[in-house]
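S.K.: Build me a structure from this.
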Amino acid sequence: MSELHPNLIEWKTGGEMKSVLSGSLEIFCKQIGNPNADADKTILLLHGFPESSYSYHRVIEGLNTFFDRIILFDFLGFGLSDKPLNHTYSLKEQAQIALEVWKSYGVKGGHLIAHDMGDSVATELVALANARIGDWFPNGFQSVTFTNGGMVIELAELRILQKLMLNPILGPFLSKLSKYKVFKQQVYSANGSLQLNESEIKIMWSAFRSGNGKIIGHRLIQYINDRHRYQNSRWLPALKETTIPIHLCWGELDSVAPIAIAEKLSNDICRDACFTRMSETGHFCQMDNPEKWIESVLRYYREI
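M.R.: Purely as a prediction, here's the structure:
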């Protein structure tokens, strides 16, 4: 398999690299549509692990039917963004990177959609928004949609390889030895549905492995420890306190972030949230069942 899949080379066209963290690192970003769109017509997207912004490629056209402006980027260490070798990757830093990217585009506010690891970045952004982000973001988050992520970590069903990768001794070793066959099996296992097209997994693998990705997997997966660290002390309280409209949009077949997580959030944390169950949809929902995903998220936006 080539170092960078042709689809990613095409995806890179129309994107750009933006400097973050005082200019020390670069993030791959894409802005689609009208750069002057109002906040209520702007959608901001956060991807998951082990994905990249490309994971949303099957729903861009559908989002364009409602939103005038779409902004995506690859988190640090993922996709086409820089992948520093000895970096301590953290979700709080990824949230700061998101803010830097949006500020560089002149974003005044918008709707936010997050997936998987991106859900926890979004909860950190909610915590920051509760305390006010800054004068450059006057319109704030119009809403936040969470899709299929381990936001209640004790209810997540981590794969065996995820647990092994967290081990400080085994993790670096396994990162270097990782093979596509194992990666594919882990993705299918987490997804909970076999309808995910293997071509999507090959592209995900290419994006994840490109650059230094082949040797930093054990560093990137430390986001799970961030969930243990901040879930009960910061992130879930922020969701409970926020006045931002919340949408829980969950694929019912998910094996790694089961529907029980969304049910827990809906019943105990975000009691005013809209809760949408996506039938016949797995963990990688926007790739697994893009038609159901678009139908579900756009129904929410038309009703709020």
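S.K.: Please count neighbours and contacts with C-alpha atoms only from this point.
M.R.: Fine.
S.K.: before we move on, what SS does V126 have?
M.R.: Recorded secondary structure, V126: helix (DSSP: H, G, I helix; E, B strand; the rest coil).
S.K.: Please report the distance of the nearest residue to it once chain neighbours are set aside from L128.
M.R.: Using Cα to Cα, 6 or more residues apart in numbering and skipping the chain neighbours, the partner closest in space to V126 is A238 (6.5 Å). Applying Cα to Cα, to the nearest Å, the value for A238 to L128 is 9 Å.
S.K.: So between the two, which is more surrounded?
M.R.: Between A238 and L128, counted using other Cα atoms under 10 Å, A238 has the larger neighbour count: 23 against 15.
S.K.: which residues does that one contact?
M.R.: 123, 126-127, 130 (Cα atoms under 8 Å, 6 or more residues apart in numbering).
S.K.: Do a quick rundown of the helices in the stretch 101-250 of the chain.
M.R.: For the stretch 101-250 of the chain, the helices defined by DSSP state H, counting those that start in this stretch cover 117-130, 160-165, 170-177, 180-191, 198-209, 217-220, 223-230, 236-241.
S.K.: In the third one, which residues are buried?
M.R.: Read it as helix 170-177. By neighbour count with 16 or more other Cα atoms under 10 Å, helix 170-177 contains the buried residues 171-172, 174-175.
S.K.: do the longest one as well
M.R.: Applying a neighbour-count criterion of 16+ other Cα under 10 Å, the buried positions in helix 117-130 are 117-127, 129-130.
S.K.: Also this sequence, please, to line up against the first:
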Amino acid sequence: MAAGHSGADRATGDDGLPARLARVTHYMGAVASVGLMVGLMAWGWQLVSRDVSGVPVIRAVEGEARTTADNPGGQLTNHTGLAVNSVAGGQALAPADQVAIAPSPTDLLEDDVAMGRLGATAREPANPSETPLTFAGEPIVPLSDSEARALAEAQAAAAAERALADEAVNQAAIIDAPASEGPVTEVVTDENGVPAQAAAIAEALVQAQAEANPGVVMASARPAPRPRITRVAAAAPTPAAAPAPAAAERAPEPAPAPAPVVAASSASGPVVQVGAFDSNAIAQGEWQRLAGRNGSLFSGKAPVIQEHQSNGRTFWRLRVAGFGSISEARQFCSALQSSGTDCLALGG
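M.R.: From the prediction side, this is the model:
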């Protein structure tokens, strides 16, 4: 019986140490859990109450904001540590051990001027031709002496030409009557001084091109202003020839002038248009001039003068007929263009 009690006590003693360690561990875990919960609750309370209790307060800093070192060291600048500075600051100083004369004022240099004057001097170029821009914003290109001299001569010549043109315009007689059918040498211009014959030729060429290519859309020409007749100086009279001596043979009489060619008003087949003129007489005179200058080229060709109206203006087209095909007409036109005459080949 005693042996049984001793065995039970030994078993109880062997199991007591692990049990006690387990209980201690449980107690420590419970205490840590409780402490963690208390800390979380305190932290949450601080977060909630911080907006109310944590209002920032601005307070003045106690003490001096800046202090001067007792021995700063380094190198003193000019005019520091003088008695005059202490007197100006209202400080009472002991008698000075050494009295010295203040340094003389520093003289100003040539560059030491007012800021406005310095800026004006810096922006003022030494040579006016080096100015990059004028007040109007137009660029100025520096020129050499020869270029400037040539430019001045050209401007003077242009001014003289303008003066002569203005004088000629003032002396010209402008009439409201339609232009007369004068000879070919008469100058016919519009109110702007542009030859009306050239404008009529250009307009006629555009219309002829539109007729030759009906699928191409062409812009309508602007109506030309009323023509103006400019006075043409008459040719100087030729001096009368001295009478030939009686013994000299009589000079042969000049051949009579050829009769004017009667131009047709229409033609069939390909034609070549050489211009448009203000009157029928001018067109016939132009035909005589071209035929005389290109005699072999106009051999076998006949003139065709057609009256046409456009934008309230009447002019006469001068065309050349007598071609067997459009290619022959184009070759004829190429030959005229090589001699300096504008033309346009048109199909029949």
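S.K.: TM-score for the pair, please.
M.R.: The TM-score (TM-score structural alignment, normalised by the length of the first structure) is 0.18; 90 aligned residues with a Cα RMSD of 6.4 Å.
S.K.: hmm, back to that, kindly reformat the contacts of A238 of the first structure as TSV containing distance to E26 of the first structure.
M.R.: Formatted as TSV, those follow (distance: Cα to Cα, whole Å):
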residue	distance to E26 of the first structure
T123	23
V126	24
A127	25
N130	28
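S.K.: Going by distance to L8 of the first structure, which of those wins?
M.R.: Using Cα to Cα, the shortest approach to L8 of the first structure within those belongs to T123, at 28.4 Å.
S.K.: re earlier: which pair in the contacts of A238 of the first structure has the greatest spatial separation?
M.R.: Farthest pair in those, by Cα to Cα: T123 and N130, 10.4 Å.
S.K.: export the helices of the stretch 101-250 of the first structure to TSV and tack on distance to E100 of the first structure?
M.R.: Output for the helices of the stretch 101-250 of the first structure, formatted as TSV (distance: least, Cα to Cα, whole Å):
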stretch	distance to E100 of the first structure
helix 117-130	12
helix 160-165	29
helix 170-177	29
helix 180-191	31
helix 198-209	23
helix 217-220	20
helix 223-230	20
helix 236-241	21
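S.K.: and of those helices, who's closest to V297 of the first structure?
M.R.: The nearest among the helices of the stretch 101-250 of the first structure, by Cα to Cα, is helix 117-130 at 15.3 Å.
S.K.: which helices and strands sit right next to that closest one?
M.R.: Judged by 3 or more Cα pairs under 8 Å, 6 or more residues apart in numbering; DSSP states H and E, helix 117-130 of the first structure is in contact with strand 42-46, helix 91-104, strand 140-147, helix 236-241.
S.K.: go with 7 Å
M.R.: The elements that helix 117-130 of the first structure packs onto, with contact taken as 3 or more Cα pairs under 7 Å, 6 or more residues apart in numbering; DSSP states H and E, are helix 91-104, helix 236-241.
S.K.: can these go into CSV with extra columns for distance to K18 of the first structure?
M.R.: Below are these laid out as CSV (distance: least, Cα to Cα, whole Å):
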stretch, distance to K18 of the first structure
helix 91-104, 7
helix 236-241, 29
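S.K.: So which of those is nearest Q186 of the first structure?
M.R.: helix 91-104 (22.4 Å).
S.K.: Tell me the buried residues in the closest one?
M.R.: Buried, per 16+ other Cα under 10 Å, within helix 91-104 of the first structure: 91-102.
S.K.: Between which two of these is the distance greatest?
M.R.: Applying Cα to Cα across these, the maximum distance is between L91 and W102, 16.6 Å.
S.K.: Can you lay out the buried residues of helix 91-104 of the first structure as CSV showing distance to T145 of the first structure?
M.R.: What follows is these, written out as CSV (distance: Cα to Cα, whole Å):
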residue, distance to T145 of the first structure
L91, 18
K92, 19
E93, 21
Q94, 18
A95, 16
Q96, 19
I97, 19
A98, 16
L99, 17
E100, 21
V101, 19
W102, 17
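S.K.: nearest to Q162 of the first structure, of these?
M.R.: Checking these one by one against Q162 of the first structure (Cα to Cα), the nearest turns out to be L91, at 16.9 Å.
S.K.: For the closest one, which non-adjacent residue is spatially closest?
M.R.: Using Cα to Cα, 6+ apart, the closest residue to L91 of the first structure is V121 (5.5 Å).
S.K.: pretty sure the one you found contacts A95?
M.R.: Yes. Contact status for V121 of the first structure versus A95: in contact at 5.4 Å, counting by Cα atoms under 7 Å.
S.K.: Identify the residues contacting M165 of the first structure.
M.R.: 171, 174, 218 (Cα atoms under 7 Å, 6 or more residues apart in numbering).
S.K.: cutoff 8 Å now
M.R.: The contact partners of M165 of the first structure, taken as Cα under 8 Å, 6+ apart, are 171-172, 174-175, 217-218, 221.
S.K.: A283 of the second structure now?
M.R.: Neighbours of A283 of the second structure in contact, by Cα under 8 Å, 6+ apart: 276-277, 305, 316-318.
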